[in-house]
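A.B. asks: structure for the following, please:
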Amino acid sequence: MDMQLNTNNAQVARFPKGLPPRRSQPVPKHETLALLRLGNLLHTNLSSPWVIEQFYRESHKPVGYTGLIYQYPGENTGFSHGVLGGHNCSYDLVLNGDYLGSLDLYKAQGFSDNDLVQVEHYLHVLLHPLRNALLFQKAQDRAFRDHLTGARNRAAFDSDLIVEIELAHRHNHPLSVIVMDIDHFKKINDSQGHNFGDEVLKYISQAAQEVIRGGDQLYRYGGEEFVVIAPHSALDGTRLLAERLRLRIYEQNYGGIQGLTLSSSFGVAQLRDNESASELFVRADQALYAAKHNGRNQVVA
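C.D. replies: Sure, this is the predicted structure:
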């Protein structure tokens, strides 16, 4: 098990980037029991955010650090816990050659050698559960990905919407959903062929990804219908987002075919108190139906 270490105490790098020196101090009995409990706990869940959160909860007091930042490039995985700032030590986590991300620990006072020994004891417990969680996350992402457009698929939407609604209700923040449908898409398939229709769907997915915010998520719900989950977004702001999406789709250049423009219709709904996922989606879908009934190429909220 390899860990690359860089510490920054009072802006002085105490160790160069690379493998830390081997630390041979025996683990105290009370710490051994705490590490065993932590290892058992971390192996009970395959969510990498949960694993990192529990690692922080169980280790920051015994070790004496105040906060951490975890980042895993390429997987949209990055989060922090506790109080950041002051002195820090940084680890690149590697297990049997597999890169598991970077972890920065923060402390008001500098990290002593004994602190770093204890940090590494806890980090070695973290590595296997974290690798398992990341492998599960990758497999789940493949299962939840629409292979044509690269957007997440309907199964992912059904799962993610339940989670986002629980978070919105728990933390009392707004949550909105956009349902969008490409107008008269069947004519594209009939006149240009299904292969070209597939390319158009890729263009639309890419254009939508460029318009939505960093915290939003795009899904291909089925056929030419897409959905956006917009956390922390109230109705008015989400309506404006849908309007930007509508304009972008209308102005998109689709494979260089002269004169080809596509319009799209949108339904928007904001989560209400005690509303379920199915109830929220039905209201957004009804708004989409109203947009189509009213002449298409518009947003209804």
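
A.B. asks: hey, let's count contacts and neighbours off CA atoms from now on
C.D. replies: Fine.

A.B. asks: run through the residues that contact the closest residue to Val211 other than its chain neighbours.
C.D. replies: Distances taken as C-alpha to C-alpha, 6 or more residues apart in numbering place Leu245 nearest to Val211, at 6.5 Å, with adjacent residues excluded. Leu245 is in contact with Ala208, Val211, Ile212, counting by C-alpha atoms under 8 Å, 6 or more residues apart in numbering.

A.B. asks: tell me which element the closest residue to the first one other than its chain neighbours falls in.
C.D. replies: Which is Ala208. Distance criterion C-alpha to C-alpha, 6+ apart; nearest residue to Ala208, sequence neighbours excluded, is Leu245 at 6.2 Å. Here Leu245, judged by DSSP states H and E, is contained in helix 235-251.

A.B. asks: that helix: how far from the chain's middle?
C.D. replies: Mean-position distance between helix 235-251 and its chain equals 22 Å (C-alpha atoms, centre = their mean, to the nearest Å).

A.B. asks: who are the packing partners of whichever helix or strand comes after that helix?
C.D. replies: Proceeding N to C from helix 235-251, the next assigned helix or strand is strand 264-270, under DSSP H and E. Under the contact criterion of 3 or more C-alpha pairs under 8 Å, 6 or more residues apart in numbering; DSSP states H and E, strand 264-270 touches strand 175-182, helix 235-251, helix 277-293, strand 299-300.

A.B. asks: list the buried residues in the third one.
C.D. replies: Buried residues in helix 277-293, counted by 16 or more other C-alpha atoms under 10 Å: 277, 280-281, 283-292.

A.B. asks: could you also give me the structure for this next sequence, so I can compare it with the first?
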Amino acid sequence: MANTLHSHSDEQTAESFIFEEPASPSYRQQGQGHDALSSQDLQLHISQLLQTSLELEKVLHLFHSELQQHLAIDSLGYRNEEHSIVLNYGNSRPHSCHYSLQINSSQQGDLILTRSKAFSSRELNFIEGLIGSLVCPIRNALLYQQAISAALKDSLTQIGNRAALETALEREVSLAKRHQHPFSLLVLDIDHFKQINDRYGHSAGDMVLKELARSLSLCCRETDNCYRFGGEEFVLLLNQTDSEGCQRIAERIRHCIEESVFTIDELIIKTTISIGTATLQAQDKTFELFDRADKALYLAKQQGRNRVI
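C.D. replies: Take a look at the predicted model:
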């Protein structure tokens, strides 16, 4: 499979380079020089080394470390706008070469190498040969990262799912206790959601869930984290938030949803939410904190809905 590498440096204009997967030593033709053999051996060695990890940072660190053994460079940078990734190794210098990494026209990011001294044409050719061993491991690492992210995301609302919540809640409770910071959580539920499904259909119910998740993200602070716990139930983790702040945020969210109008296929749907709150106590276990918020939600439902307890 051929891969395309677009490159430019401070000494040359942009060009396109086509390279193949590193060949096995058994396919070398007789009569090649020592440099060509060493280059093929090195490409194969790096290719095998980079295939040992599916973590992008480790793949790039391994490549950077290996490249430094054969070429004087001061920094390696990687950018991927699609995945919002920016990684840097070393200190940037004035002279640079920039590579746009692609596989079958699929963008895999950009690689930037810098140093104090300009790169020669021979050095650029050497780098391009080694980058041929890097593109596939980067693609595999990105696919792995996507799979992990998808496993922790609710497919309907595109916010964190229950598995992501459980991991995050354990982490945040541990951090809050260690640093003695206040921490609270909200458990909220859409009032009379079954009636929405019965009256407008399940597709309309799904749209309400999606719009509610979007509204929650807009109503929350940037430091708050929102998850779909299951069905029409959502959970918000409130960092650096005491009991008073928790009540204030919950009331603001309740009011925000009460004032919202969801328009779905020309249907106008209004809904409300009930919210249970809880603030971490020193002796709390994670499940005890969650249970308190869940019981508070039950009371809010019992006392008439569209309220905060």
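
A.B. asks: list the TM-score for the superposed pair.
C.D. replies: Once superposed, the chains reach a TM-score of 0.68 (TM-score structural alignment, normalised by the length of structure 1), with 284 aligned residues with a C-alpha RMSD of 4.6 Å.

A.B. asks: separation between the closest residue to Ala282 of structure 2 other than its chain neighbours and Thr167 of structure 2?
C.D. replies: Nearest residue to Ala282 of structure 2, sequence neighbours excluded (C-alpha to C-alpha, 6+ apart): Lys177, at 7.0 Å. Separation of Lys177 of structure 2 from Thr167 of structure 2 (C-alpha to C-alpha, to the nearest Å): 16 Å.

A.B. asks: looking at the two now, which is surrounded by more residues?
C.D. replies: Neighbours per residue (other C-alpha atoms under 10 Å) separate Lys177 of structure 2 from Thr167, with Lys177 holding more: 16 against 11.

A.B. asks: quick one, what contacts Ile148 of structure 2?
C.D. replies: No contacts exist for Ile148 of structure 2 under C-alpha under 8 Å, 6+ apart.

A.B. asks: same question for Ala176 of structure 2.
C.D. replies: Pro182, Phe183 are the contacts of Ala176 of structure 2 under C-alpha under 8 Å, 6+ apart.

A.B. asks: buried set for the host helix or strand of it?
C.D. replies: Using DSSP H and E, Ala176 of structure 2 sits in helix 162-179. Neighbour-count burial for helix 162-179 of structure 2, counted by 16+ other C-alpha under 10 Å, picks out Arg162, Ala164, Leu165, Ala168, Leu169, Glu172, Val173, Ala176, Lys177.

A.B. asks: so that helix versus strand 183-190, what angle?
C.D. replies: 150 degrees (axes from the mean of the first three to the mean of the last three C-alpha atoms, to 10 degrees).

A.B. asks: how far away from the center of its chain is helix 162-179 of structure 2?
C.D. replies: Using C-alpha atoms, centre = their mean, the offset of helix 162-179 of structure 2 from its chain centre is 18 Å.

A.B. asks: got it, and stretch 45-55 of structure 2?
C.D. replies: Using C-alpha atoms, centre = their mean, the offset of stretch 45-55 of structure 2 from its chain centre is 22 Å.

A.B. asks: also stretch 116-124 of structure 2?
C.D. replies: Distance, centroid of stretch 116-124 of structure 2 to centroid of chain: 35 Å (C-alpha atoms, centre = their mean).

A.B. asks: any idea which of the buried residues of helix 277-293 of structure 1 is the one closest to Val83 of structure 1?
C.D. replies: Using C-alpha to C-alpha, Ala277 comes nearest to Val83 of structure 1 of these, at 34.1 Å.

A.B. asks: what's the closest of the helices and strands packed on strand 264-270 of structure 1 to Leu41 of structure 1?
C.D. replies: Per C-alpha to C-alpha, nearest to Leu41 of structure 1 of these: helix 277-293, 30.5 Å.

A.B. asks: name the helices or strands packed onto that closest one?
C.D. replies: Right, helix 277-293 of structure 1 is packed against helix 154-171, strand 175-182, strand 264-270, strand 299-300 by 3+ C-alpha pairs under 8 Å, 6+ apart.

A.B. asks: got the angle between the third one and strand 175-182?
C.D. replies: Okay, so that is strand 264-270 of structure 1. 170 degrees.

A.B. asks: by how much does strand 264-270 of structure 1 deviate from structure 2 on average?
C.D. replies: Superposed on structure 2, strand 264-270 of structure 1 shows a mean distance of 5.0 Å to its aligned residues (mean C-alpha distance after the TM-score superposition for structure 1).
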